[in-house]
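Novice: any chance you can model this:
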Amino acid sequence: MAISRFLKMKSCITRSKFQAKEAAKEEDGVLATNYNVSMEDLPLPILVDVFSRLPIKTILQIKCVCKTWHSLCSDPYFAKIHLARAPFSIMILEKFCKRIYTNSLVPLFTLNQGDKERLSLLSSCNGLICLHEFSYKQDIISVCNPILGDHLVLPQLKRKNVATRIRGFGYNHCTNQYKVIQILSYKDQAAISSSKPQVEVHTIGTNTWRNIGDLPYVLNQPYYGAFLNSALHWYAHSHDKRTAFMCSFDLGDEQFRQFPGPPTREYEKCRPINSISVGVSGGFLYLCDGFLEPNLDIWIMKKYGVKESWTKEFVI
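Specialist: You can find the predicted model right below:
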């Protein structure tokens, strides 16, 4: 049952209970303000409103009270409301013990404790975090929900002779789908009948990876893409290394496109792989340039997709 319909039904039922109690007590000559009200008498919309303002540690505790509260706190609708109201917080990742804590050192969950794989954070989106476990024998990607204290292990993408992997994690609001992409460069590209890196996409909730073809550019920023507005973003250059630019990957139609970068000619030249980084902060796309140079320039795109809105905010 969808939570929206459940909220309406529960609200109507609870309102009827209140009315019946009030009428019965008025008949007995007792003022309606004198009777006791327990938590189970509260309308469900009020419970949602109250619980969505609680810290994660408390939510993990109230989930154990009863089945109704467990179902309520496990619903994606509740997670969305809680995320919208939650204050900014920091999560602490313990790489080798594979534990994740809140900024108050409250343990949220542990992944495969005892194994020797190293755990790293790939990205986060709408309160979910994408983690990577890597060892010589296996390469595991997990998507975790800190509120539920649970995680989903994605099917392994078994490919041999992979030289590099670039990944991205994000959400498409039109289809209400979360997706993970991997861009694979092989040690011997000729062995896979293609001279370009391959793009693999996994939709959360399915059991397979889909190959959607060649990567049209060379991505300079390693490891992961910056997620904003249903798209992943990188700094890239053409395969002939003559031009450089920003690009985006639309999680809806699953297409790569060039994206407007800072309005200056110097960003059209190919740069060292670690000299430019693209990220998201406070809901804005930013570009850091100059990691290998004396000065570090930080550009921020004030209006998404508008080239003229790029502003150089800091020079460090």
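Novice: going forward, measure contacts between C-alpha atoms and count neighbours the same way
Specialist: Noted.
Novice: distance of Leu219 from Ser230?
Specialist: To Ser230, Leu219 is 19 Å away according to CA to CA, to the nearest Å.
Novice: who has more neighbours, those two?
Specialist: Neighbour comparison, Leu219 and Ser230: the larger count goes to Leu219, with 23 against 17 (by other CA atoms under 10 Å).
Novice: thinking that one is in contact with Lys241, fair?
Specialist: No: when contacts are counted by CA atoms under 8 Å, Leu219 is not listed as touching Lys241 (11.0 Å).
Novice: before we compare anything, build this one as well:
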Amino acid sequence: MESLPQEIVLDIISRLPIQSLLQSKCVCRAWQCLIQDPVLVHKHLCRMEKNDPSIILQSDHPIDSELYLGVLSCQNDGNYNMITKKLPMPPLLRKFYLSGSSNGLICLLDSYQKLKPFIYNPFTGNYLDLPDLPKRHDTRILGFGFAPTTKEYKVVELSFSPWVRFDQVDPPFEADVHVLTIGSPTWRNLGTVPFYFMRRKYNHHVLINGKLHWVSHPTRNRTTNLIISFDLATEKFEEIPLPDCSSSNSNLAKEGFGQVAVLRGCLSALCYEDENEQLEIWVMKEYGVKESWSKEFSTGVFVPKIMLEQEDPGSFFNSKYYLHQRQTGVLCLLRSGELLLEYRNKALGIYDPKCRIFRDVQFIFEGIPKFRAVLDHVTSLNWIDSTSLVNIANG
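Specialist: Predicted structure coming up:
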């Protein structure tokens, strides 16, 4: 291999699975330096982004706050298994919230240490504990992502009072905003913004074009939900234009979108149609262009088999209405063209839009049978110290 040009060697090695690359670091010092080469890390990440993403699962019972890696496996009969493997955890991190993923790095919020955030690569084992969050309000949402123009990773904290009553004449629709650039010792206060962000069981945001996106409740001047973006480079908030809806009876016209997602690199959003019991998935094919919104998918109601087995099938909380109304999320669009869905952080399902059928995803666990949070994730060699983060981004 010494006779080959360096760029060819890196191209060949970048095709290996991450487990093989990590094992190769133990061969010798030269291999260790090679595996840590920023060019290799960048090449490997780009290849992984073209594959179906892996899934990060946070356990709920019987052991709380452990991480698992889930990899989808399609069987000969067309059904899917989710093969899971327990991931190592940073030392002294006992209980946490799973707050986001970017370029193979995940953001964790330690609920014991004064809500202290961590950035962690569960495959390399590297982690970085960040400065404590500013103490403002009890309810807080974190966003984590990479700004490609400035080559910086940032964590954004949105905090607000949980006691807003929407029947008030003049409710306090605002959130305090703090930003931390990875490598900086302190959080910066950006003031307040006039939005009241939706908070799911885990902080759900998406990153696209260097911008974080959340759904916000209606404001004083708007009667429907809003999609709000935050540009990690300019640190400015902006409302994303929503599609015009000709049907005044539709939920999209009355309420707006309930969740956001990224499907094949496009900003996507979910709307729940009560009358027809449909989950509508809209895709913004040209980012920022209102006219490019298109309704790409419309699914019916599905209750995963595992949820019927674990809970009382006749209860309201396990009914089709309750599941479909607010508890179905879209994780990603697979290369097969099928949608990977999650249900109340308790089960996964596959929807085939061509055949219009649902399939359960059968879990194969090492040990933990239930989880509380789930997000899609790209496995990466990305290092966790601030100097390496900048170098890898430039690679």
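Novice: to which residue of the second structure is Cys288 of the first structure aligned?
Specialist: Taking TM-score structural alignment, the alignment pairs Cys288 of the first structure with Leu270 from the second structure.
Novice: please enumerate the helices of the stretch 1-150 of the first structure.
Specialist: For the stretch 1-150 of the first structure, the helices defined by DSSP state H, counting those that start in this stretch cover 3-27, 44-51, 56-62, 67-74, 76-85.
Novice: format the ones you listed as TSV; extra columns: distance to Gly168 of the first structure.
Specialist: Formatted as TSV, these follow (distance: least, CA to CA, whole Å):
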stretch	distance to Gly168 of the first structure
helix 3-27	30
helix 44-51	31
helix 56-62	26
helix 67-74	25
helix 76-85	21
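Novice: quick one: which of those is nearest Thr102 of the first structure?
Specialist: Closest to Thr102 of the first structure of the helices of the stretch 1-150 of the first structure is helix 56-62 (CA to CA; 8.4 Å).
Novice: neighbours of the residue nearest to Ile147 of the first structure when sequence neighbours are not counted, how many?
Specialist: Computed as CA to CA, 6 or more residues apart in numbering, the closest residue to Ile147 of the first structure that is not its neighbour in sequence is Ile56, at 5.9 Å. Using other CA under 10 Å, Ile56 of the first structure is surrounded by 19 other residues.
Novice: thought Ile56 of the first structure was touching Asn145?
Specialist: No: counting by CA under 8 Å, Ile56 of the first structure stays clear of Asn145, with 10.9 Å between them.
Novice: aligned counterpart of Cys46 of the second structure in the first structure, please.
Specialist: Cys46 of the second structure maps onto Ala84 in the first structure, by TM-score structural alignment.
Novice: so that match versus Leu128 of the first structure, what's the distance?
Specialist: As judged by CA to CA, Ala84 of the first structure and Leu128 of the first structure stand 13 Å apart.
Novice: do Asp289 of the first structure as well
Specialist: Using CA to CA, Asp289 of the first structure is found at 28 Å from Leu128 of the first structure.
Novice: what's the answer for Leu154 of the first structure, then?
Specialist: Taken as CA to CA, the spacing of Leu154 of the first structure relative to Leu128 of the first structure amounts to 14 Å.
Novice: how about Met9 of the first structure?
Specialist: For Met9 of the first structure relative to Leu128 of the first structure (CA to CA), the value is 29 Å.
Novice: more neighbours, these two?
Specialist: A direct count of neighbours by other CA under 10 Å for Met9 of the first structure and Leu128 places Leu128 higher, at 19 against 14.
Novice: spit out the contact partners of Ser277 of the first structure.
Specialist: Neighbour list for Ser277 of the first structure: Gln221, Trp234, Tyr235, Leu287, Cys288, Asp289 [criterion: CA atoms under 8 Å, 6 or more residues apart in numbering].
Novice: check the residues you listed and tell me the two furthest apart.
Specialist: Trp234 and Asp289 (13.0 Å).
Novice: higher neighbour count, those two?
Specialist: Trp234 (26 against 20).
Novice: tell me the secondary structure for the aligned residue in the second structure for that one?
Specialist: The alignment partner of Trp234 of the first structure in the second structure, by TM-score structural alignment, is Trp214. Of the three states, Trp214 of the second structure takes strand under DSSP: H, G, I helix; E, B strand; the rest coil.
Novice: Trp214 of the second structure and Phe371 of the second structure: what is the separation?
Specialist: 23 Å.
Novice: ok, now Pro162 of the second structure?
Specialist: Computed as CA to CA, the Pro162 of the second structure to Phe371 of the second structure distance reads 25 Å.
Novice: these two - which one has more neighbours?
Specialist: Phe371 (22 against 11).
Novice: count of neighbours near Arg372 of the second structure?
Specialist: Arg372 of the second structure, neighbours per other CA under 10 Å, totals 19.
Novice: so it is in which element?
Specialist: strand 370-377 (DSSP states H and E).
Novice: next up, the contacts around the residue nearest the centre of the second structure.
Specialist: The second structure has Leu375 as the residue nearest its centroid, 4.6 Å off, counting by CA atoms, centre = their mean. Listed by CA under 8 Å, 6+ apart, the contact set of Leu375 of the second structure reads Ile55, Ile56, Leu57, Gly100, Ser101, Leu331.
Novice: is it possible to get a markdown table of these that adds neighbour count and distance to Pro148 of the second structure?
Specialist: Compiled in a markdown table, the contacts of Leu375 of the second structure are given as follows (neighbours: other CA atoms under 10 Å; distance: CA to CA, whole Å):
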| residue | neighbour count | distance to Pro148 of the second structure |
| --- | --- | --- |
| Ile55 | 21 | 24 |
| Ile56 | 26 | 24 |
| Leu57 | 26 | 27 |
| Gly100 | 26 | 17 |
| Ser101 | 25 | 15 |
| Leu331 | 21 | 23 |
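Novice: so which of these comes closest to Leu34 of the second structure?
Specialist: Distances from Leu34 of the second structure to the contacts of Leu375 of the second structure, taken by CA to CA, are shortest for Ser101, at 25.3 Å.
Novice: any idea how far Asn121 of the second structure is from the closest one?
Specialist: 10 Å.
Novice: identify the residue nearest the aligned partner of Lys179 of the first structure in the second structure in space, chain neighbours excluded?
Specialist: Matched to the second structure by TM-score structural alignment, Lys179 of the first structure sits across from Lys154. Nearest residue to Lys154 of the second structure, sequence neighbours excluded (CA to CA, 6+ apart): Thr181, at 4.5 Å.
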